[in-house]
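Enquirer: Next comes the sequence, and after it the predicted model I'd like to discuss.
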Amino acid sequence: MSESVSKSTVKTRRVFYIPGYDPIHPRRYRELYRKEGAAQAQISGYEISLAAKQGGDRYGWQVNGQIDGAQVAAEFEVLVWSDIVRDSMATSIPATYLQMARTAWTYIASGALRRLMWLRKGPVIAALYPVGMLILQLLLALLIGHWAGLGLSKLVALIPAGTEGLWSTIKSLLSTGLYWGIAAIVFVTLMRWFKKQDGKFFAYYLMHDYAYSAASNGANPPELETRLAEFGDVIADALNTGVDEVLIVGHSSGAHLGVTILADLIRAGRVPVHGPELSFLTLGQVVPMVSFLPKADRLRGDLAYLCTRDELAWVDVTAPGDGCAFALCDPVAVSGVAPADKQWPLVFSAAFTQTLSPARWKELRWRFFRLHFQYLCAFDRPRDYDYFQITAGPKTLWDRYQDRNPSNSRIDIAASKYTSVTHGYAPK
């Protein structure tokens, strides 16, 4: 790819979107693309339309774009692992608190937490948020339960004692029993209510997210490895069709899944020499949250391998305004596995404070989870990053960015304590 870059106009494209740790049905991404694509088209002066996918058993949609005087047909597919996510989230409240303790211990004892803070404090704070919120919920439930139980027990104490002896003993036992009974009922009720309201708090969701990788110290669970192999087969099939470009988009946790899928495909010789252009776009990546863990040998090996390959072009886009991503952190370099012949990824910023108007930035600034998805949305002051032109426009990813310089403020120094690698998945 680096020596010979195709300049032909893209007319057909296959796009594979790899979501992050998300239990929601993939139709969410179709509706997001439909809504935000229409908004960006109106702002930027091009045309884009969506239609239902024709045939197949995988979720996706079709896009027709008329951009820069060219017409492009793109077929989208979402590589779904939301079922795995939902299964990993199906835990009780006590199990979640045990998970919290284990996850915190994993990051602290391994030294990963301290080293991650060297890079960006934003995503580390985001990782600590569910710990603090879950502890706060626990303390509030205990405190309110105590007050409720104490109030009723004091009411019992106001009942006239009558004769001393047996009645006094009964009253004392009743008061104690009411305290513990009411306190327990209120505590359990509040804890269940907090969990039901997690669509507002995101404490359980984020805790399960970080715990999923931490449970195996950075190694992929077997069920995820199986799914990644299936994703690889889907992409390999697309590479043997007549399209002009196959574009893999990995968002958030989906970025490091994409690294592994593509590394496996190239190692296995499944990327045809004269096939479509192979492009890899990572958005809002959180690679260090996994690659800094002791047993992430597989991911570190895949990073070290993929960053040298000519079979693809890899562009990594983040923004300092996204507090949930490791903004402008070169995922290969900071993981301590950058070889001398490293050429990928090209790292640059979506620059939210410049590509969003002051009014729009003010509206979104404190909506941290919404900002983490801004890469997939419209910008009202767009510059050279436009998700919809990348996915539905006439240029390949590398044609679009080969003259783009990496951001000067990128972080590309080794920060991980663990740099051991393996090459590919070895089932145990």
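Expert: Arrived safely.

Enquirer: C-alpha from now on. contacts and neighbour counts both.
Expert: Will do.

Enquirer: Quick check: which helices or strands does the helix or strand containing residue 171 pack against?
Expert: Assessed by DSSP states H and E, residue 171 sits inside helix 166-196. Counting by 3 or more Cα pairs under 8 Å, 6 or more residues apart in numbering; DSSP states H and E, the packing neighbours recorded for helix 166-196 are helix 93-109, helix 121-157.

Enquirer: structure B:
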Amino acid sequence: MASVSSRLVFYFPGFDPLDAAAHHRRYERSAAQSGKTFGLDYGVGPVQEVEAGSRVEAVSISDGQETKSTIYIHDHNSIISDLRAPPTWKQILLGFKAGAEIITSGAAFRYFRHAWRFGLFFLFPYLLIFTGLLLAALIAVSPLLLHVSPFLCLLSVPAAWLFFDKGVIPFSGRFHTLHLFADWRFALMVGRDEPVARAWIEDKAQKVLLALQTSSDEVLFVSHSMGASLALAVAGRVLELKPDAFDRRNVSFVTLGGAALQCAFIAKATRLRDSIGTLARHGEVTWFDIQCLSDPIHLYKCNTAHLTGHGDAGQPKIVRIKFKHSLSDERYRKNKLNFLRMHRQYVLGSDRKSGFDFTLLTAGPLPAASFVGLKSDVPPAAFQ
């Protein structure tokens, strides 16, 4: 395929507590590492706050060919910060409330039906905190269970509180439990199209339309994890506002470890499912999902369009990779059991040449659509 000279990128990160500046720093590090791996010279400019959003200009040079990529980082860190602001007890209460609503909406059943590992990912933080609460409760009532003086509860109750506050909460923090509670609360907000989520989507859709006024060889929507739901909602809204927005624009829509079904399986996620159908049927869009078995925090082998009632649409194509092909043996051994770390690997730098690399996709000379046919263990022909 011909090289790309100019690219317009809309990047929707996952549920990481990072603002655009922090995502930019991560991108710079990834670009530096991947540049050495693939023999590319990357130049990543600073974040600029413009009317169309947080913009980063990236340039790559390969065999004298220059590719300019204008990258808009559409983070949702302000919402994450608001979700994490309440005191710990309230975050736990709201987290369990969200979990109950995920179950009653039918979404949890669908997770286990179609991707049991993602179902376990859903249950994990709740089981961890529930176990801690149960142990704390047993400590609190231990004098009664042991049939000793009930006045000893004056000691056992404070001991139970200390056990939970100084033991369970710090231990659960190693697994980002409260952050996962916030993630499920946000999934409900997006799925049910609640005002906070809708306002964010409307704002980003307007910014995307503004940025699309700039000409480019290709347009790339790329999202990671929870960002897939947001990217789909924004793209759908863009097409509601301007049905011809993607016409003759060579648009690629790529999800990395995409978890759009996390939100789309919620019963009231009608508008999100409609956006999925709109994008899947758009003739100017090439949509593909990059998935990895080593990452349990997405719905592996699940076709987003098919499972949301759009099986006749023909998109997206599922493209499978293996992180062991892009990481050194040492790095892979170190991180393969750290599920959150592996889930982030889609957007991090590569140690080895392989079929997929985030910086190569978003700032390299190859058209994004060329990655549809990638083989995980085989680098693109231009970089073999």
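Expert: Cool, the structure landed. The structure displayed is predicted, hence computed values, not measured ones.

Enquirer: between the helices and strands packed on helix 166-196 of structure 1, which gets nearest to residue 26 of structure 1?
Expert: Of all those, the one in closest proximity to residue 26 of structure 1, counting by Cα to Cα, is helix 121-157 (24.1 Å).

Enquirer: can you pull out the strands in the stretch 201-350 of structure 2?
Expert: Applying DSSP state E, counting those that start in this stretch to the stretch 201-350 of structure 2 gives strands spanning 218-224, 251-256, 285-292, 317-321.

Enquirer: where's stretch 353-370 of structure 1 relative to the chain centroid, distance-wise?
Expert: Distance, stretch centre to chain centre, for stretch 353-370 of structure 1: 19 Å (Cα atoms, centre = their mean, to the nearest Å).

Enquirer: Contacts for that stretch next, please.
Expert: Under the criterion Cα atoms under 8 Å, 6 or more residues apart in numbering, residues 321-324, 352, 371, 379-383 lie in contact with stretch 353-370 of structure 1.

Enquirer: And it, what's buried?
Expert: For stretch 353-370 of structure 1, the neighbour count (16 or more other Cα atoms under 10 Å) marks 353, 355-356, 361, 364-365 as buried.

Enquirer: Would you mind giving these as JSON lines with distance to residue 400 of structure 1 added?
Expert: Shown next, in JSON lines, are the buried residues of stretch 353-370 of structure 1 (distance: Cα to Cα, whole Å):
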{"residue": "353", "distance to residue 400 of structure 1": "22"}
{"residue": "355", "distance to residue 400 of structure 1": "18"}
{"residue": "356", "distance to residue 400 of structure 1": "21"}
{"residue": "361", "distance to residue 400 of structure 1": "26"}
{"residue": "364", "distance to residue 400 of structure 1": "28"}
{"residue": "365", "distance to residue 400 of structure 1": "29"}
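
Enquirer: Pull out the buried members of the contacts of stretch 353-370 of structure 1.
Expert: Taking 16+ other Cα under 10 Å as the criterion, what is buried in the contacts of stretch 353-370 of structure 1 is 321-324, 352, 371, 379-382.

Enquirer: quick check, nearest of the residues you listed to residue 297 of structure 1?
Expert: Among these, residue 324 lies closest to residue 297 of structure 1 (Cα to Cα), at 23.6 Å.

Enquirer: so who does the most centrally placed residue in structure 2 touch?
Expert: Nearest to the mean C-alpha position of structure 2, by Cα atoms, centre = their mean, lies residue 225 at 1.9 Å. Taking Cα under 8 Å, 6+ apart, we find residue 225 of structure 2 in contact with 13-15, 255-260, 297-298.

Enquirer: aligned partner of it in structure 1?
Expert: By TM-score structural alignment, residue 225 of structure 2 lines up with residue 252 in structure 1.

Enquirer: One more: residue 153 of structure 2?
Expert: Match for residue 153 of structure 2 (TM-score structural alignment): residue 180.

Enquirer: Roughly how far does that match sit from residue 93 of structure 1?
Expert: Plainly put, residue 180 of structure 1 is 20 Å away from residue 93 of structure 1 if you go by Cα to Cα, to the nearest Å.

Enquirer: What of residue 281 of structure 1?
Expert: The spacing between residue 281 of structure 1 and residue 93 of structure 1, counted by Cα to Cα, is 37 Å.

Enquirer: between the two, who's got more neighbours?
Expert: For residue 281 of structure 1 and residue 93, the more surrounded residue by other Cα atoms under 10 Å is residue 281, and the numbers stand at 22 against 14.

Enquirer: coming back round to it: state the distance from the match of residue 225 of structure 2 to residue 324 of structure 1.
Expert: From residue 252 of structure 1 to residue 324 of structure 1 the distance is 9 Å (Cα to Cα).

Enquirer: residues shared between the contacts of those two?
Expert: Residues touching both residue 252 of structure 1 and residue 324 (Cα under 8 Å, 6+ apart) are 284, 286.

Enquirer: neighbours of the closest residue to residue 149 of structure 1 other than its chain neighbours, just the number please.
Expert: Of all residues not flanking residue 149 of structure 1 in the chain, residue 179 sits nearest, at 3.9 Å (Cα to Cα, 6 or more residues apart in numbering). For residue 179 of structure 1, the neighbour count with other Cα under 10 Å is 22.

Enquirer: wait, residue 179 of structure 1 sits on residue 152?
Expert: Yes - the pair residue 179 of structure 1 / residue 152 is scored as a contact, 6.7 Å apart, by Cα atoms under 8 Å.

Enquirer: still on that earlier bit, who's in contact with the closest residue to the match of residue 225 of structure 2 other than its chain neighbours?
Expert: Take residue 252 of structure 1 and drop its neighbours on the chain: the residue closest to it by Cα to Cα, 6+ apart is residue 285, 4.4 Å away. Counting by Cα under 8 Å, 6+ apart, residue 285 of structure 1 makes contact with 250-256, 316, 318, 325-327.

Enquirer: Return the residue of structure 2 aligned against residue 285 of structure 1.
Expert: So residue 285 of structure 1 corresponds to residue 258, using TM-score structural alignment.

Enquirer: can you tell me how far that match sits from residue 182 of structure 2?
Expert: Computed with Cα to Cα, the distance linking residue 258 of structure 2 and residue 182 of structure 2 is 18 Å.

Enquirer: again with residue 156 of structure 2
Expert: Shown here: residue 156 of structure 2 relative to residue 182 of structure 2, a distance of 31 Å by Cα to Cα.

Enquirer: Who has more neighbours out of these two?
Expert: residue 182 (23 against 20).

Enquirer: what about that one, which helix or strand?
Expert: Judged by DSSP H and E, residue 182 of structure 2 forms part of helix 177-191.
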